[in-house]
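>>> Sequence plus predicted model, see below.
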Amino acid sequence: MKKWIIFIVIFIVVIFGLLIKVYFTSVDPVKAAEKKAVALANKEISIKEVEDFHIYNGIETVNVIEGKNNKGEKIIVWIPEKSKKVYVKKAKDGLSKEEAIQKLLQEKSPKKVISVRLGMEKNIPLWEIYYRSNNNLINYYYVHFDTGEWLKKIENL
């Protein structure tokens, strides 16, 4: 009986160790992309603090950094993967996440908003809102970051 308990404990520890290794292996490319994007952004504008980083995959891949500059102002940096051109805007100069959701709610009645994130397509900064409709279908709604205008919709997937 003792051998079975020891075997089970060792098995659980090995599985747990493998899961941790898989997690860190999967996070490494994102961390490397973040490090590269922050270094590139720091050539254009000094980023004092990085609050969020994500990779937007739309028409092209764009690295998006949300953070603060040396003056403590919230900034957003978009870096398209191909061109490596750095686009910087102050967060206060565009729509907030909540305002983007309000634009969606003016037009649609989503059952559930799943995610709202920044992105860029054709050098236009935008908010991508991913939501489920009342018939439980997946929908995307894109709002211009600067003006709040609707850019495009992908519905009923």
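Yep, that arrived.

>>> use CA for all of it now, contacts and neighbours both
OK.

>>> Contact partners for the residue positioned nearest the centre of the chain?
In the chain, the residue lying closest to the centroid (Cα atoms, centre = their mean) is residue 54, at 3.8 Å. Contacts for residue 54 (Cα atoms under 8 Å, 6 or more residues apart in numbering) come out as 34, 63, 64, 65.

>>> go with 6 Å
The contact partners of residue 54, taken as Cα atoms under 6 Å, 6 or more residues apart in numbering, are residue 64.

>>> likewise residue 150?
By Cα under 6 Å, 6+ apart, the neighbours of residue 150 are residue 143.

>>> do you know how far it is from residue 63?
Distance, residue 150 to residue 63, using Cα to Cα, to the nearest Å: 22 Å.

>>> and what of residue 29?
12 Å.

>>> These two: who's more crowded?
Counted by other Cα atoms under 10 Å, residue 29 and residue 63 do not tie: residue 63 has more neighbours, with 25 against 11.

>>> wait, what's in contact with that one?
Listed by Cα under 6 Å, 6+ apart, the contact set of residue 63 reads 55, 78, 79.

>>> Look at the closest residue to it other than its chain neighbours and give its secondary structure.
In space, and not counting its chain neighbours, residue 63 is closest to residue 55: 4.7 Å by Cα to Cα, 6 or more residues apart in numbering. Classification of residue 55 using DSSP: H, G, I helix; E, B strand; the rest coil returns strand.

>>> again with residue 103
Relying on three-state DSSP, one would call residue 103 helix.

>>> And here is the other one:
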Amino acid sequence: MGKKTLIFTLIFGIIFVTAILAGANVYQTAMNQKESGHKQAAETAKKEADLKEVDSVETFVGKEKQYIVAGKNQKGEKMYVWVPADNKQKTIFKKAADGITSRQAARAVQDEGLMSTLKEVHLAREGNVLLWEVTYLNQDEQYSLSYVDFINGKIHKNITP
């Protein structure tokens, strides 16, 4: 019985280590794809929006893929830069003070009575319309999205499964 137990343990250990390595490889590949383009987007934002420093870069994929760069300009003002992955579209940048905050966007959705539990709020873009994407659970506990206009705070559209 000792020999069978040793063989079983070795085989199980090899399978276990292989599974962990494969999982780590898949995770690393997914993260690299998610972050590919971030460095280029940050450089574009620095050049086109005259950013002095970049605080974060996020990827938004809607109708078009966008990189949202948050940072500060030469005057120290907080800026948002929407950098399209497609070079045919133009980069748009705004001072954070020129639009509503993520908290105000979430409040707009909550005031409509759509939200049960807030999950996330991120900047987004559809064409030339700058948006906040508010992800939440609705009253039926379904994941839902609302797009709130960055400039005027009006709900642009709601998506519920």
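It's in. Source: prediction; values computed, not measured.

>>> returning to that earlier point: now which residue in the second structure aligns to the residue nearest to the centre of the first structure?
Aligned by TM-score structural alignment, residue 54 of the first structure pairs with residue 58 of the second structure.

>>> Next: residue 22 of the first structure.
Checking with TM-score structural alignment, residue 22 of the first structure has residue 26 as its match.

>>> So that match belongs to a helix, correct?
Yes: under three-state DSSP, residue 26 of the second structure falls within a helix.

>>> How far off centre is stretch 115-129 of the first structure?
Stretch 115-129 of the first structure sits 9 Å away from the centroid of its parent chain (Cα atoms, centre = their mean, to the nearest Å).

>>> got the end-to-end distance for it?
Start and end residues of stretch 115-129 of the first structure are separated by 6 Å (Cα to Cα).

>>> ok, now stretch 61-81 of the first structure?
The straight-line separation of the ends of stretch 61-81 of the first structure (Cα to Cα) is 5 Å.

>>> Tell me where the second structure has helices.
Listed in chain order, the helices of the second structure (DSSP state H) span 2-35, 38-48, 102-111.

>>> Residue 118 of the second structure against residue 136, yeah?
Yes: Residue 118 of the second structure is within contact range of residue 136, at 4.4 Å (criterion: Cα atoms under 6 Å).

>>> More neighbours: these two, which one.
residue 136 (24 against 17).

>>> what residue of the first structure matches up with that one?
Matched by TM-score structural alignment, residue 136 of the second structure corresponds to residue 131 in the first structure.

>>> List the residues that contact its match.
Counting by Cα under 6 Å, 6+ apart, residue 131 of the first structure makes contact with 112, 113, 114, 139.

>>> For the residue nearest to residue 63 of the first structure, grab the count of nearby residues.
Residue 55 of the first structure: 20 surrounding residues under other Cα under 10 Å.

>>> Repeat that for residue 41 of the first structure.
Residue 41 of the first structure: 21 neighbours (other Cα under 10 Å).

>>> how about the nearest residue to it, chain neighbours excluded?
Using Cα to Cα, 6+ apart and skipping residues adjacent in sequence, the residue nearest residue 41 of the first structure is residue 86, 6.3 Å away.

>>> Kindly report the same for residue 149 of the first structure.
residue 143 is the one closest to residue 149 of the first structure (Cα to Cα, 6+ apart), at 5.7 Å.

>>> How much space separates that neighbour from residue 113 of the first structure?
14 Å.

>>> same thing with residue 155 of the first structure?
For residue 155 of the first structure relative to residue 113 of the first structure (Cα to Cα), the value is 14 Å.

>>> Residue 11 of the second structure pairs with which position in the first structure?
Match for residue 11 of the second structure (TM-score structural alignment): residue 7.

>>> from memory residue 94 of the second structure sits against residue 82, does it?
No: with contact defined as Cα under 6 Å, residue 94 of the second structure does not count as touching residue 82 (8.8 Å).

>>> out of those two, which sits in the more crowded spot?
residue 82 (28 against 17).
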